[in-house]
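Q: Pasting a predicted model and its sequence here:
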Amino acid sequence: MGTVKTCFLLLVALLIGIESEAQSQKNSNNQLLNTILSYVNESNNACEDYYQYACGKYKHVHKLDPFSEITTQTDYQVNKKFVTLMDELSLRSMESLTHVEKQVWGFYQTCRMAPLSTRNSIHYLELVPPGKNLSWPQFAGQSQVWRKDDFKWMETLARLRRYGLSNVLIKVEVLPDQLDGRKYMIDIDKPRFAEKSERLKGPLRTRLMLMQLGVSMESAAGLARALKKFETAVRDLAEVEDEPNDDLTIIELERLTGGNWRRYMEILLGHPVSLNYKVQIQNVDYFVQLINLINFMDSELIASYLMLRFVMHTQEDSMDSDEAIDCIKDLRINMNFAMNLLYREHFFEPGQFEKYQDEVHLIFNQIRSQFINQVRQNRLRLKVPQRTMVTEKLNEMDINIGNLPKNLDHRTFVQNVYKDFDLPFPHLDYAARHLKLLEIRTHQWLLQLNFPDPMNQFMFYVADAESSLSSTPYYMLRQNLVIVPYGILQEPVFGLHSHDIFKVSLLGFMLSHEVMHGFVNGGIIYDANGSSSDVGVRILESSRFEASMDCMNRDETDYLDERMADITGIRLAYDTYFGPGSTYSREQPKFTEISLRKLFF
């Protein structure tokens, strides 16, 4: 009798579960459909301006909201969730918080409560001088002479690099080796100046900035002009045609350029470096000319230039606001791994994340299978080695949901990342905490040098500010890895219980777009291990590939790679659902009379 009763109760529970899931599917489908249709503006011709047809009413629907399209909407939803979480943590006792929660909440409180003076750029410069027992020039005081002989620009630049300052005079990164993408090396290159954040502001704004940093009114105007002239000279040097990579030892690099690279590396890495230590360098001639140029410049001018660019860097890397939503953004930028962990622990119900993970992997694998089938059809008439290279790269491409390492316990990993961030609370010095987090991020970035086989072991990304704030998937070119932030796994982009047509046309298209980045103009030259590939170069140079790129660029764009990933990505997602070999149902869903093909678009 007991057995019968138990079976009956299990059956009832199962039926309730099935009914509950069916209701969830119905609600999710109706909600997504209504949301999508609310944006459609049928007064526009879909063939003439598809965006205005499909999304023409989006801004009207969200006219009171602080976002302008669907990806920034998901970012906003993530930020609001974290604001609510911080409010909840504030009501709990410190003893009940996990170690990571305490650290995150501590920085959040610093951001909300720290005096304005601790955000001041002068305070940053006081905490980060240009050298040991050496101040920045404007802090020397009228009664003192700035000790210019003690200023070593490469040593100062290395110190600032430890706080994340890159792309100033020297662009230093940790990148996969060009010849063997399974190992990382220090990569040295000339700087880029394309973005506004990569160069000084106009003369008037530079002058005002100098005055705010303590430079006298009398000196600021002349110094601003001299700094701009110096930067222009450096930009002219950087205009030289790119030279290929070369692996050089420190002693070879010092002989070629005349720079004190050994001391630079020792400060950056935090330990002694052998003269035989190898780095990967591009554009050696640029560094020869740069060092010659600086040798003839006034040291105070060079120090002032580095100072300005460092201040710009700290401003770019902070929201400079104590508003709740901005402090959440600060946390996402500066404690990205910790925030990813808290999202996983707080915003997925128990056992729910595994279901999300299975669904995302299923879509990714279907996309990959469809792509491999298309490679076999060989529309581009690739030769056998070329098809083999593309197929191997697809098979080796991996996906990371949440940007936390797959092979480690996530909480232990995050605790280790921020183990040196245990400043006492309240610690209401914003700049001190911000600088400490910048150091931690750089340290994580440098740790990649210690991994013998990052393709298998180091499957996450030390995100920059832009990537940290985005919930949109992105492709790591050299790692052959698609990162899927947790924040994208929410409606209106992804509903766990929604119809497959929504899953493939929304998140599936985003994944297809990122997959295609590995095979369009910028990605095809790297193989499955992220190494430079002669086979990939030959594909890129083939007449059919070039014809495809010319066709895509008939109406010229500065973002050809993005256009190629968009167009080929939407085709791949469409074929994944409707093409040969698809396992998805084409049966008309009951919740709408709109055809599946139209619904897809």
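A: Received the coordinates, thanks.
Q: Only C-alpha atoms from now on, for both contacts and neighbour counts.
A: Fine.
Q: residue boundaries of the helices in the stretch 151-300 of the chain?
A: 153-161, 203-212, 217-238, 250-257, 261-269, 284-295, 299-316 (DSSP state H, counting those that start in this stretch).
Q: Buried ones in the fourth one, by neighbour count?
A: Buried residues in helix 250-257, defined by neighbour count with 16 or more other C-alpha atoms under 10 Å: 250-254, 257.
Q: try this one next to it:
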Amino acid sequence: MGSLLLLGCGLVALLIPTQAVVDINVATANDIHSNLNRTASPCTNFWNFACGGFSSASEYVDNFEWVEDKLPNAMVEFMESNVGEHDTLAPRLIGQMRLYYKACTEDTRTLHGDPRPEELVNHWTLHPKKFLVDGLNGVFIDERVDVAANDSMRWVIQIKMPDPAARYSDLRVLQLMRLYEEVWYTRGVFELVEKMHQLQDKYRAENPFVYTWSYGELRQQIPIPHSFFTELLGGSYTQKFDRLTFEVSDVEYLRECFRFLRDFASEPKDTYIRARHYVLVEESEPRERSKKSCIHHMRAYLPLGWNYIYDRFIYQNRAKDTRQLEEILFNLKATFGKYLDANRLQLTSNQLAYVRAKLEGIQIIIGNLPEEEAPEFYNNHYGSANFTRTNFLANLLEALALRTRLQKAGLLEGNSRVDLRHYYVNDNVRKARTSPFYENERNTITVPMEFLQWPLFDHRQHVIFQYSLVGAVLGHEMSHAFEQEGILFDAAGNESPVGLEIRESAAFRDALKCAEEQPFVSLKERLADLNGLQLAYDSFFGLAHDSRKFEYRPYAFERQFTAPQLFHLSYAQFFCGSLPPVIAHDRDDERVNVSVGNLRQFAYDFNCETSHSTNCEMWRPREEANSNRNVHP
């Protein structure tokens, strides 16, 4: 599909078949108008123009808080009803989820204000050393189960130094030491934390070398105690450990770290681990216990159970949503295929085949659920967890340990191969993701079901709203397959020398340099922003669209803005809200302004003065290459 609009002497809005469609589109258009700041210029600060009125028009911080506030209502109603009480498919799972919810909402005891609750003291007495089994990670090392770089179907254990973000937990530990001096304070803890930070600063590298070792090779290279693995994986040493594969980075840090820990006094080490475990539980507990906060907490810590219930009992539009998102992705992929036809990066035939295979293989999944449909899988999945109705803190400790067990499940079985029928994302997150995300190893875009709510998406919306917002988001995630990190992975999710050849080519490096000219937090996110908007725009209007050549007829639901202007406004308003702290992406206003500033048609669409500066485009055909293209469908 070259264009999703009928192009001729003018652009004609697609027919609206029912009054319900008019209603949702009028509501969407009205929402866009209410968020505008008409005192701002779209040409100088488009985010301010599109979103400057959001704070006064909305009671929410941003659109995500809006949809996340709507989300729990139906789940609360389900949890407090008798629906599924006599279920024949997964009664045990439903019962466990209700027990957890009941304890979260009815047990009034909280961790805050009590530095040593009884549950934690008893837990530490029984398991003073097994902090990884209890869900605590990033203390001395960061350990996680992932797939091999050269085999996306084989589980490996990755070991590296802790992420810098773990220092926030250390700061809280030291704060507790001072606050509860008579109980917690140990001078050795301060010495231990300081030494760990010094070693991390000494050895941290941007792209550390990764070694692939067997269990025996790892034990020879780094003095990690054997008990570390027996506690982590369960049981005593057997030949099964030799089946494991380890991908290890930051090796010099790990060597010096474990040598230091071996000779360091045990009491401050134990005190530090217990304090870090307390901080983990403190950070995991809902800050303010309510029905809604408990539902969101369960989204993060019990994702399979939450998604199963939401999908089976609450989600009403899966079939329609799936069809529409698959159609949008199909058209995004078709447009990217036209990019490859133009071959801006001058790829060889082998390199083009590599990229086309990856493009063809990209899949979309609605909801974080595995392929498995057998009720026994879901009914028994949380079988090892002992949740109660009356003790939330005990349940939280169970959930943390459960998540660790599920991450390790299958490591010692057979050849440690990924079972795709049972695979779902079970990360160490404290807040579940609402926005879609891309996985290189699976070549898959996952769209959380909670994302598919108005104002972000509604299956009744006109396609201009769907392509400008969801299309741009999917384009962003799809573009992660082809930025400087994603290009290294082939269609099967394995690192490939062909991808490295593409990344090291002169044309690819020039595209990176262009994107780097303006300050950024993450280059790959900058590239996904730029490429995603360009891809969505071209998929909707066509590659050679030039708004200077057309007179636009108004939509029935929007008579002020032309179709291209409405497209840009709908795109920008995905980012409306209070500007969040900069973490993994640029600030939202910068994301919008930089993205539209590098879409050459934007200046035409809003009648802005054009400059002769270069627009950053990586895969998109050059403007002169599009000039001879037929824009009519």
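A: Nice, I can see it. No experiment lies behind these values; they were computed from the predicted model shown.
Q: returning to what we had before: and the buried residues of helix 250-257 of the first structure, which is closest to Y486 of the first structure?
A: I250 (41.4 Å; C-alpha to C-alpha).
Q: What lines up with the closest one in the second structure?
A: Taking TM-score structural alignment, the alignment pairs I250 of the first structure with Y215 from the second structure.
Q: any idea how far the closest residue to its match other than its chain neighbours lies from F229 of the second structure?
A: Excluding the flanking residues, the one nearest Y215 of the second structure by C-alpha to C-alpha, 6 or more residues apart in numbering is D242, at 5.5 Å. Plainly put, D242 of the second structure is 12 Å away from F229 of the second structure if you go by C-alpha to C-alpha, to the nearest Å.
Q: ok, I362 of the second structure - how many residues close by?
A: 21 (other C-alpha atoms under 10 Å).
Q: in the stretch 451-600 of the second structure, which spans are helices?
A: 463-465, 472-479, 497-504, 506-516, 523-541, 563-572, 588-597, 600-605.
Q: and L420 of the second structure, which of the ones you listed is closest to it?
A: That would be helix 472-479 among the helices of the stretch 451-600 of the second structure, by C-alpha to C-alpha, at 20.9 Å.
Q: list the helices and strands the closest one packs on?
A: Helix 472-479 of the second structure is packed against helix 318-342, strand 437-439, strand 444-447, helix 523-541, with contacts defined by 3 or more C-alpha pairs under 8 Å, 6 or more residues apart in numbering; DSSP states H and E.
Q: and if we set it to 7 Å?
A: In terms of contacts (3 or more C-alpha pairs under 7 Å, 6 or more residues apart in numbering; DSSP states H and E), helix 472-479 of the second structure is packed against helix 523-541.
Q: Relative to the first structure, which residues correspond to the helix it packs on?
A: Under TM-score structural alignment, the match for helix 523-541 of the second structure is residues 560-578.
Q: quick one: that stretch to the second structure mean distance?
A: Here the mean offset of stretch 560-578 of the first structure against the second structure after fitting is 1.0 Å, by mean C-alpha distance after the TM-score superposition for the first structure.
Q: Tell me the buried residues in that stretch?
A: Neighbour-count burial for stretch 560-578 of the first structure, with 16+ other C-alpha under 10 Å as criterion, is recorded at 560-566, 568-570, 572-578.
Q: Repeat that for stretch 118-136 of the second structure.
A: Buried residues in stretch 118-136 of the second structure (16+ other C-alpha under 10 Å): 120, 124, 129-136.
Q: Spit out the contact partners of the residue nearest to the spatial centre of the second structure.
A: Taking C-alpha atoms, centre = their mean, the centroid of the second structure lies closest to F437, which sits 4.5 Å from it. The neighbours of F437 of the second structure, taking C-alpha atoms under 7 Å, 6 or more residues apart in numbering as the test, are 445-447, 477.
Q: Please, a ChimeraX command that selects the buried ones among these?
A: In ChimeraX, a selection of the buried entries from the contacts of F437 of the second structure looks like this (16+ other C-alpha under 10 Å):
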select :445,446,447,477
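Q: tell me which element the alignment partner in the second structure of A431 of the first structure falls in.
A: Using TM-score structural alignment, the partner of A431 of the first structure in the second structure is L393. Using DSSP states H and E, L393 of the second structure sits in helix 392-408.
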